[in-house]
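Visitor: My questions are about this predicted structure, shown below with the sequence.
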Amino acid sequence: MAATLHDVARIAGVSIKTVSNVINDYPHIRPTTKQRVLDAIAELDYRPNLSARSLRSGRTGVIGLAVPELSLSYFAELADAVIRSAERHGVTVLIEQTGGDRAREIELLTSPRRQLTDGLIFSALGMDSDDSEYLRVGYPLVLLGERIFGGPTDHVTMRNVDAARAATEHLIALGRRRIAVIGAHEGEVIGSAGLRLRGYREALEAAGIPFDPALIGYTTLWHRSNGADAMRALLASGVEFDAVFGLNDTLTLGAMRVLQEAGLRIPKDVAAIGFDDLDEAQYSLPTLTTIDPGREEIAETAVRVLLERIASTDLALPPREILADFRIVERESTAPAAA
């Protein structure tokens, strides 16, 4: 038989009200008392009745996470980080995929399914700044991504321009001057591709290196196959380059495979750097130097900010834009020639 609130209270030696306060993360509880309750919950494998809690508090204890595509490693790892953070805060995550389709994203924002959750962490890809009014919803919402800035909701994102500039400067510091880019989007200014390309160009300009449009490999999607195809096109064009900056790790890994098939050595002939610090970047051959854009920080901050909004009675608080820190993770694909 499943453990009850009464069972937890009896084992912990506290009142049912105290157990309820711990489960609902009431702040004014002595640490020793809270730990006794948590130990009893673990011992009994107690699971709160979410339906009953919802009726009493008006909350479900569930938050939503909407991402474009879980088959893309970045979003899978982001979802994992959000789930782990939510568990630390005592809430559950309901995940939905949009396919990056604008109509599906807008439908999701107004779907009756939102009644199943207390708030939503929303990574938009199909929507853009012209769609910001759709973000004026009647529930707590935290926006992720680089499609909409200055909107009516809290926004947690990464320092795309600065990080891409740092990635390019890393290659320049190694003596590379002909740096190709894989993954640019035609005409994009706002968005991950547009912002990262801007950082690349800023680094070239600061180093006095002329921008060469022939070094830009355009794609639509950011899968391995797109990186491979873009690299094949660059090689077929005959343009000379001694480094490649893939606008995400997945693109870069696809491009690296094609470089090696062509007999080029990484990093001796072509240095390579990616963006995202995916887990698989540690196990490619050679291992991939990349930008860690602060994915763990983004997940933790998004959950914390959303829960603050859920708990707040002041709905007029102004929206916040929070930028995560980044770092370069140096690995074999940009190792100096002497190494």
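Guide: Yes, it's here.

Visitor: contacts, neighbours, all on C-alpha from now
Guide: OK.

Visitor: contacting residues around the closest residue to R295 other than its chain neighbours?
Guide: Take R295 and drop its neighbours on the chain: the residue closest to it by C-alpha to C-alpha, 6 or more residues apart in numbering is L78, 6.4 Å away. Counting by C-alpha atoms under 8 Å, 6 or more residues apart in numbering, L78 makes contact with 295-296, 299.

Visitor: Filter those residues down to the buried ones, PyMOL style.
Guide: In PyMOL syntax, the buried subset of these is picked out as below (16 or more other C-alpha atoms under 10 Å):
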select buried, resi 295+296+299
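
Visitor: quick one on the thing from earlier: what distance do you get for the residue nearest to R295 to G145?
Guide: Applying C-alpha to C-alpha, to the nearest Å, the value for L78 to G145 is 12 Å.

Visitor: Could you do L221 as well?
Guide: For L221, the distance to G145 - C-alpha to C-alpha - is 16 Å.

Visitor: same deal with A166?
Guide: Relative to G145, and taking C-alpha to C-alpha, A166 is found at 20 Å.

Visitor: Between those two, which is the more surrounded one?
Guide: A166 (20 against 17; other C-alpha atoms under 10 Å).

Visitor: so the more buried one is in which element?
Guide: helix 160-173 (DSSP states H and E).

Visitor: go on, L253?
Guide: Per DSSP H and E, L253 falls inside helix 249-261.

Visitor: Buried residues, the host helix or strand of A86. List them.
Guide: A86 belongs to helix 73-88 when assigned by DSSP H and E. For helix 73-88, a neighbour-count test (16+ other C-alpha under 10 Å) marks 73-75, 77-79, 81-86 as buried.

Visitor: Put this next to the first one:
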Amino acid sequence: MAATMTDVAARAGVSVKTVSNFFNGYQYMRPDTRARIEAAVAELDYRINRSARALRSGRTRMIALVLPELDHSYFAQLAQEIIDAADERGLTVIVETTRGRRDRELAAVTGIAGQVVDGAIYGPVALGPHDARHIDEAFPLVVIGERLVEGLGDHVLIADLEVARTAVTHLTALGRKRVVLLGVNDSPLPRGSALRRLGAEQALTEAGLAVDPELALPVTEWHRQEGAEAISGLLDRGVAFDAVFGFNDALALGAQWELQRRGLTVPDDVAVIGVDDTEDGRFAQPPLTTVSAGRQSIAHLTVELLVRRIEHGRPAAGFSTHLMPHELVVRGSTVTLSSAPNTPAH
């Protein structure tokens, strides 16, 4: 016969309420109590009856995570961080991808509201302000990334402008004067790419350098292939530059690969910096200098905000916006390893 929560409580020497708190992600439980419950769960091979639990509470302890893609290193790592953070709160995560298509983004967020999930963490990249009317504002939602649709839930943002200023200021402090801005987008919306371009141009101006439109390279996707192709085209045109700011690590890694393929040395001939602090960048040769936007902190905050919304509903004071802190991580793609300062390698 399958073990019950009462059996787990008896084996661990605690009350049934304490076991329930354990599965509900109660944060203030004593470590030794938590360890005894974990051991009892393992020994009895206990499994929560989610269907019965949902009928009693009206909640499933399941949330959705909607992202553009998972074959992008940043999104894959962010998804895992969110899954881990949710697991600490006793939540199961259902992951759905949209490929950044507006129709799929709308279908995802309108469809999951009618499914057996308590709420969603939502990362749109194609929606606009006019799309808000399609989304049920009563459904618990936390939006991450682009500031495209306001008023749907709490919003967790990367400080795109400040991140870009940090990256380009690092390059200009090293004496680089011709900085490629790799990843620009001409959209009139306040997209992350537009803010990163603005922040980068501000850093150039503050360093007394001209902003050269020829060094602003648009791409269709923030992937390695697009980064490599954009840099290849710049080299073919004979445009002089001594640094590349990739608007994410993938673009920067594609640029670094193409530079090396064409016989240029990184960082001596061209310094390269990205954004995101992905694992791929740490193991590149040379390792990629980057600006970390606090992926783990984003994951924990989004889960915490969603749980709060699920439990308490729409806040009377309105939804909150959280701009995440960032950190420059200096590696060998901008300075030689022997001269690199003591910075976190992560």
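Guide: Cool, the structure landed. What you see is a predicted model; the values in this text were computed from it and never measured.

Visitor: Drop the TM-score for these two in here.
Guide: Once superposed, the chains reach a TM-score of 0.93 (TM-score structural alignment, normalised by the length of the first structure), with 339 aligned residues with a C-alpha RMSD of 2.1 Å.

Visitor: List the buried residues in the helix holding A166 of the first structure.
Guide: 160-172.

Visitor: Remind me what that helix packs against, helices and strands.
Guide: Judged by 3 or more C-alpha pairs under 8 Å, 6 or more residues apart in numbering; DSSP states H and E, helix 160-173 of the first structure is in contact with helix 192-207, strand 243-246, strand 271-273, strand 290-292, strand 327-329.

Visitor: Looking at the ones you listed, spot the one closest to G13 of the first structure.
Guide: Closest to G13 of the first structure of those, according to C-alpha to C-alpha: strand 290-292, at 45.9 Å.

Visitor: Next, the mean deviation of that closest one compared to the second structure.
Guide: Compared with the second structure after fitting, strand 290-292 of the first structure deviates on average by 0.6 Å (mean C-alpha distance after the TM-score superposition for the first structure).

Visitor: any idea how far the counterpart of V125 of the second structure in the first structure is from R114 of the first structure?
Guide: Using TM-score structural alignment to pair residues, one finds that V125 of the second structure aligns to L125 in the first structure. Per C-alpha to C-alpha, L125 of the first structure is found 19 Å from R114 of the first structure.

Visitor: Repeat that for P27 of the first structure.
Guide: 27 Å.

Visitor: who's more crowded, those two?
Guide: Neighbour tally, P27 of the first structure and R114, criterion other C-alpha under 10 Å: the higher count belongs to R114, 15 against 9.

Visitor: which SS state does the more buried one fall under?
Guide: Put simply, R114 of the first structure is helix when judged by DSSP: H, G, I helix; E, B strand; the rest coil.

Visitor: How about the contacts made by it?
Guide: 64, 108, 120 are the contacts of R114 of the first structure under C-alpha under 8 Å, 6+ apart.

Visitor: Then R177 of the first structure?
Guide: 209, 241-243.

Visitor: so which of those is the most crowded?
Guide: Going by other C-alpha under 10 Å, A243 tops those with 27 neighbours.

Visitor: Settle this for me: it is touching V270, isn't it.
Guide: Yes: between A243 of the first structure and V270 there is a contact at 4.6 Å, judged by C-alpha atoms under 8 Å.

Visitor: Could you list the buried residues of stretch 110-129 of the second structure?
Guide: Buried residues in stretch 110-129 of the second structure (16+ other C-alpha under 10 Å): 112-113, 117-127.

Visitor: what's the neighbour count on the closest residue to P287 of the second structure other than its chain neighbours?
Guide: Spatially, and ignoring its direct neighbours in sequence, P287 of the second structure is nearest to G332 (5.3 Å; C-alpha to C-alpha, 6+ apart). Counted with other C-alpha under 10 Å, residues neighbouring G332 of the second structure total 22.

Visitor: and G332 of the second structure, helix, strand or coil?
Guide: When classified by three-state DSSP, G332 of the second structure comes out as coil.

Visitor: which residues sit in contact with it?
Guide: 267, 286-289, 340.

Visitor: and if we set it to 7 Å?
Guide: 286-289 (C-alpha atoms under 7 Å, 6 or more residues apart in numbering).

Visitor: Return the distance of the helix holding A86 of the first structure from the chain's centre.
Guide: Remark: helix 73-88 of the first structure is offset 9 Å from the chain centroid, using C-alpha atoms, centre = their mean, to the nearest Å.

Visitor: quick one, it and helix 249-261 angle?
Guide: Orientation check (axes from the mean of the first three to the mean of the last three C-alpha atoms, to 10 degrees): helix 73-88 of the first structure against helix 249-261 gives 140 degrees.

Visitor: Give me the next element, helix or strand, following helix 73-88 of the first structure.
Guide: strand 92-97.

Visitor: now that next one against helix 73-88, angle please.
Guide: 160 degrees.

Visitor: With the second structure overlaid, how far apart is the next helix-or-strand element following strand 92-97 of the first structure on average?
Guide: Next helix or strand after strand 92-97 of the first structure toward the C-terminus (DSSP H and E): helix 102-110. Superposing on the second structure and averaging over aligned pairs (mean C-alpha distance after the TM-score superposition for the first structure), helix 102-110 of the first structure comes out at 1.2 Å.
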